[in-house]
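**Q** 3D model of this:
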Amino acid sequence: MYKSDEDRRRQMCFGRNWEPETGYRNCYRSNGFKPPPVPHEFISLAEAAIKDAQLYLDDLPSMYPDTCLVSFYKTNGRLGLHQDCDESSDSLRRGLPVVSISIGTTAIFVYRRTEHKRKLKDVWLDSGDVLIFGGKSRHIYHGVEHVGCNTFSDDLYLESKMRLGRLSLTLRQF
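**A** All right, here's what the predicted structure looks like:
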């Protein structure tokens, strides 16, 4: 499991391996093993979300997620502004969507179309929210500005036994 941001974010992969330094180039984890396949339940969630979004967005392409980056953010965790551009050139050219599923505490997702000068827009992502960017929006600059605390039902935390924080499932097709 990859740790970052002074141990406020941890990551693991399904399908293909991804690391900040090498992107998807190394298909094996640092321990020498391939990551497990993307769970069918994750794939079904992403495909259903894309189908629902396509009812409103004509130019959103379909995709079959073969990679899932799982990120756990502790309270006050963050992820700096970046573009998702490590996928294949074909996937990027076609604008295949990125699907992010939020579980746990609320996070403030920020984005803008260009790297510099423009004011950031923000979206508050609550537990159960799904965010999709693809098509013309595929290359937005985005990040997580802040992960809140105590914004998730105590009953759900007790039932799920999840640590306080935010779990993000980010699915894409390489």
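
**Q** C-alpha only now, for contacts and for neighbours.
**A** Noted.

**Q** residue ranges for the strands of this protein, please.
**A** 2-4, 9-14, 67-73, 79-82, 98-104, 107-112, 121-125, 130-133, 141-147, 166-172 (DSSP state E).

**Q** So which of these is nearest E21?
**A** strand 2-4 (11.2 Å; C-alpha to C-alpha).

**Q** structure for this one too, so we can compare:
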Amino acid sequence: MARLKVRGFEIHKGFLAAEAQRELIQALRPVLRAAPLFSPEVPGGGQMSVRMTSAGTYGWFSDKSGYRYADRHPSGQAWPEIPAEVLKIWAKLIDRDRMPDCCLFNYYGEGARMGLHQDKDEADFSYPVVSISLGDDGLLRVGGTSRKEKTESIWLNSGDVVVMGGDARLAYHGVDRIRFRSSRLLPKGGRVNLTLRVVT
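**A** Okay, the predicted model is just below:
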């Protein structure tokens, strides 16, 4: 397992072995049954190409009125609990007593992408965001705290885990594209990205 730093992003390559990845996918299936994937609207109109859902006390949400956290799925149901298998990854990497309030589940199908953005809807930026990649390779682009700063890109593979903390906590980042069907982890292809966040 290699550990890299790109613009302050701490990248743990191959953090999850193949069997651990399969176990994690199985642990996430009840989350998807309880809180099915949906395509959020964006404030400027249209919908994201990434489908998402959440687990935990809060889930990240977007519609015409803006970006925010909500305590319920769009169906009106409370979000399911974050699986223990996911929380173990946070506990291994983050030396803090606080556990995350939200596990945001993003699914990238063929052609999906995520534009450059900051994770800034949380109340306390002293806590890092932990990002887990499963399935197809994704091209992560990272910059600084201003959109004007230069960016760098790195391919994330299934089992990689990224910690965004310190100076990188409010850095702009996004996923430019995925290599569809580059992994056999998901039967229908695609990339799953889990991000663990302390919200309140």
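
**Q** if we can go back for a sec, so which of the strands of the first structure gets nearest L156 of the first structure?
**A** Distance to L156 of the first structure, taken as C-alpha to C-alpha, is lowest for strand 98-104 among the strands of the first structure, at 8.8 Å.

**Q** Now the closest one on the second structure. Mean distance?
**A** Superposing on the second structure and averaging over aligned pairs (mean C-alpha distance after the TM-score superposition for the first structure), strand 98-104 of the first structure comes out at 0.5 Å.

**Q** Which part of the second structure matches that strand?
**A** Alignment of strand 98-104 of the first structure against the second structure: residues 129-135, by TM-score structural alignment.

**Q** before we move on, what about stretch 113-122 of the first structure?
**A** Stretch 113-122 of the first structure corresponds to residues 144-153 in the second structure, going by TM-score structural alignment.

**Q** Please list the outside residues in contact with the matching stretch.
**A** V6, R7, L139, L140, R141, V142, G143, A168, L170, A171, Y172 (C-alpha atoms under 8 Å, 6 or more residues apart in numbering).

**Q** how does it look with 6 Å?
**A** L140, R141, V142, G143, L170, A171, Y172 (C-alpha atoms under 6 Å, 6 or more residues apart in numbering).

**Q** One more: stretch 89-98 of the first structure?
**A** Applying C-alpha under 6 Å, 6+ apart, the contact partners of stretch 89-98 of the first structure are P61, I132, F133, G134, G135, R138, L171, R172.

**Q** re the thing from before, how about the strands of the first structure in a markdown table, adding distance to R29 of the first structure?
**A** Formatted as a markdown table, these follow (distance: least, C-alpha to C-alpha, whole Å):
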| stretch | distance to R29 of the first structure |
| --- | --- |
| strand 2-4 | 10 |
| strand 9-14 | 9 |
| strand 67-73 | 13 |
| strand 79-82 | 22 |
| strand 98-104 | 22 |
| strand 107-112 | 28 |
| strand 121-125 | 30 |
| strand 130-133 | 27 |
| strand 141-147 | 24 |
| strand 166-172 | 18 |
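
**Q** right, and the ones you listed - which one's nearest S153 of the first structure?
**A** Judged by C-alpha to C-alpha, the one of the strands of the first structure that comes nearest to S153 of the first structure is strand 98-104, at 8.6 Å.

**Q** picking up where we left off before, please compute how far the match of strand 98-104 of the first structure lies from its chain's middle.
**A** On the basis of C-alpha atoms, centre = their mean, to the nearest Å, stretch 129-135 of the second structure sits 5 Å off its chain's mean C-alpha point.

**Q** Could you do stretch 157-174 of the first structure as well?
**A** Here the centre of stretch 157-174 of the first structure is set off from its chain's centre by 10 Å, with C-alpha atoms, centre = their mean.

**Q** Now do the contacts for Q118 of the second structure.
**A** Q118 of the second structure sits next to L170, A171, Y172 when contact means C-alpha under 6 Å, 6+ apart.

**Q** so what corresponds to the first one in the first structure?
**A** Going back to what we said before, that points to L170 of the second structure. In the first structure, L170 of the second structure lands on H139 (TM-score structural alignment).

**Q** ok so, going back, can I get the contacts of stretch 144-153 of the second structure in JSON lines with distance to L24 of the second structure and neighbour count?
**A** As requested, the contacts of stretch 144-153 of the second structure are arranged in JSON lines below (distance: C-alpha to C-alpha, whole Å; neighbours: other C-alpha atoms under 10 Å):
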{"residue": "L140", "distance to L24 of the second structure": "22", "neighbour count": "19"}
{"residue": "R141", "distance to L24 of the second structure": "25", "neighbour count": "20"}
{"residue": "V142", "distance to L24 of the second structure": "26", "neighbour count": "24"}
{"residue": "G143", "distance to L24 of the second structure": "29", "neighbour count": "25"}
{"residue": "L170", "distance to L24 of the second structure": "27", "neighbour count": "20"}
{"residue": "A171", "distance to L24 of the second structure": "28", "neighbour count": "24"}
{"residue": "Y172", "distance to L24 of the second structure": "27", "neighbour count": "21"}
